[in-house]
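Engineer: Model the structure of this input:
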Amino acid sequence: MATTLPLHQIRADYDAKTIVVYQAYSPAIAEPAVRAQRFVEPFSRNRMTWIKPSFLWMMGRSNWARKPGQERVLAIRITREGWEDALSQAVLTSYKSGVHSDRASWERELKTSAVRVQWDPERTLRGGVLDARSIQVGLSRHIVAEYVDAWTTEIRDLTPTVRKIADLVKQGRADRAAEQLPKERPYDVPEAIGRRLHSHP
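Structural biologist: The predicted structure follows:
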């Protein structure tokens, strides 16, 4: 991945109707979800859940599915309608002049918003940190049910692929590893959402 990516740009694996986001869970949560093709107990609908469209950011976060409690990496395909509905409600987790009218109004929005967005440093295949940012979207308990019941169309366990890529990187076969990565590309959002997210094309 080039280091000349725009600072705030959504990049994802998507098609005309759906987009793929990633989450990492323990087997106790992941395995029932894959079987049911939706999140079921012990997944909690009463806490915020974060979804991420960047595969490599998820790899950095989960240490290639080696971090305790994140041993299963899931690719969750959701509707673009649901994704953009979430983004249209999102509030940045940090104050940005020019996005919010003032700090007090941002604080009020943040307290009541059902969705939060933060931009974290994007990662390279070898785990390096880029200047470019990757979007993370936090769904509060007030909207998680929609994510589970209405938006999700497929849940795949990518853990075998994750381990294969990690092994190739460890063996110094980065080119082969890169061939296994999801094909992510810029995801354009309506201008109003882009302003809300501090996102740039």
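Engineer: From now on I want contacts and neighbour counts done on CA atoms only, so please keep to that.
Structural biologist: Noted.
Engineer: Quick check, central residue of this protein?
Structural biologist: Residue closest to the mean C-alpha point of the chain, counted by CA atoms, centre = their mean, is residue 52 at 0.4 Å.
Engineer: I'd like the distance between it and residue 176.
Structural biologist: With distances taken as CA to CA, to the nearest Å, residue 52 is found 24 Å from residue 176.
Engineer: Would you do the same for the sequence below? I want to compare the two.
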Amino acid sequence: MGEPQHRVRALYTASTITVYQAYGPEIGVPAAREGRFPSAWKRDRMTWIKPSFLWMMYRCGWGTKAGQETVLAVEITRGGFEWALQHSCLSHYVPGPHPDRDAWQRQVKRAPARVQWDPERDLHLRPLPHRSLQLGLSGEAARRYADEWIVSIDDVTPLVHEIHALVQGRDQDSATRLLPKERPYPSGDDLLAHIGG
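Structural biologist: A predicted model of the protein is given here:
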């Protein structure tokens, strides 16, 4: 049985889920130290969280891209994550979940969260046939994320560099062993139905 086209895979516990973000050190370092985002982090901007470690590595180039040198593992409540999914819409028009383009546009204006399904990545950051969730938070969702949902913030940049060095050294087995243990997230049909899951 192959991997479904759309499924949330994540590192999670009974009460939390880990998502990844990458920032410049001026935001990433104090966020990890204090366990919350510093005042330089803007609550009025959309912030994208990713449950997939390897998709985050693709996005930040293993922590080498400017402004994305500090990779954070942000542990948030599952209740918050699920609230964001329930109050989200797709970031682009898809005929299935939306009756027409106008209905989608109305939903985009109202929804505090956006969903994109992007190709999952392998250790060499090549696209895989199945998709990985990106969740964009704005307005109420971004405020709740920053002020209510965060349980802990860890700077995982050293781990990122270690895994990347193993990949470059062609030690794929050791690199794989260090990856976060992501499993299918128990989302149920109703949680993802409106966003193409």
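Engineer: What value does the TM-score take for this pair?
Structural biologist: For this chain pair, the superposition-based TM-score is 0.97 by TM-score structural alignment, normalised by the length of the second structure; 197 aligned residues with a CA RMSD of 1.2 Å.
Engineer: which position in the second structure aligns with the residue nearest to the centre of the first structure?
Structural biologist: The equivalent of residue 52 of the first structure in the second structure is residue 50 (alignment by TM-score structural alignment).
Engineer: ok, that match touching residue 120?
Structural biologist: No: taking contacts as CA atoms under 8 Å, residue 50 of the second structure lies outside contact range of residue 120: 10.9 Å.
Engineer: What segments of the second structure are strands?
Structural biologist: Assigned by DSSP state E, the second structure shows strands spanning 9-12, 16-23, 47-49, 70-77, 88-90, 113-121, 127-137, 150-155, 183-184.
Engineer: buried ones in stretch 183-201 of the first structure?
Structural biologist: If you call a residue buried by 16 or more other CA atoms under 10 Å, then stretch 183-201 of the first structure has these buried ones: 189, 193, 194, 196, 197, 198, 199.
Engineer: ok, which pair from those is furthest apart?
Structural biologist: Distance extremes for these: the farthest pair is 189 and 198 at 11.4 Å, using CA to CA.
Engineer: what about residue 154 of the first structure, how many neighbours?
Structural biologist: Burial of residue 154 of the first structure is recorded as 18 neighbouring residues (other CA atoms under 10 Å).
Engineer: Pretty sure it sits against residue 35.
Structural biologist: No: Residue 154 of the first structure is not in contact with residue 35 according to CA under 8 Å; the separation is 10.5 Å.
Engineer: Which part of the first structure matches the helix ranked longest in the second structure?
Structural biologist: Ordering each helix of the second structure by length in residues (DSSP state H) puts helix 157-168 first. The aligned range for helix 157-168 of the second structure in the first structure is 159-170, by TM-score structural alignment.
Engineer: What's the average distance for that stretch when superposed on the second structure?
Structural biologist: Once superposed with the second structure, the aligned residues differ from stretch 159-170 of the first structure by a mean of 0.3 Å; criterion: mean CA distance after the TM-score superposition for the first structure.
Engineer: contact partners of that stretch?
Structural biologist: Contacts of stretch 159-170 of the first structure with the rest of the structure, by CA atoms under 8 Å, 6 or more residues apart in numbering, involve 64-65, 71-74, 125-126, 174, 176-178, 180-181.
Engineer: Translate residue 60 of the second structure into the numbering of the first structure.
Structural biologist: In the first structure, residue 60 of the second structure lands on residue 62 (TM-score structural alignment).
Engineer: Tell me who's in contact with the nearest residue to its match once chain neighbours are set aside.
Structural biologist: The spatial neighbour of residue 62 of the first structure that comes closest, neighbours along the chain excluded (CA to CA, 6 or more residues apart in numbering), is residue 70 at 5.8 Å. Neighbouring residues of residue 70 of the first structure by CA under 8 Å, 6+ apart: 24, 25, 26, 62.
Engineer: if I look at the aligned residue in the second structure for residue 76 of the first structure, how far off is residue 113 of the second structure?
Structural biologist: In the second structure, residue 76 of the first structure lines up with residue 74, judged by TM-score structural alignment. Distance of residue 74 of the second structure to residue 113 of the second structure, given as CA to CA: 17 Å.
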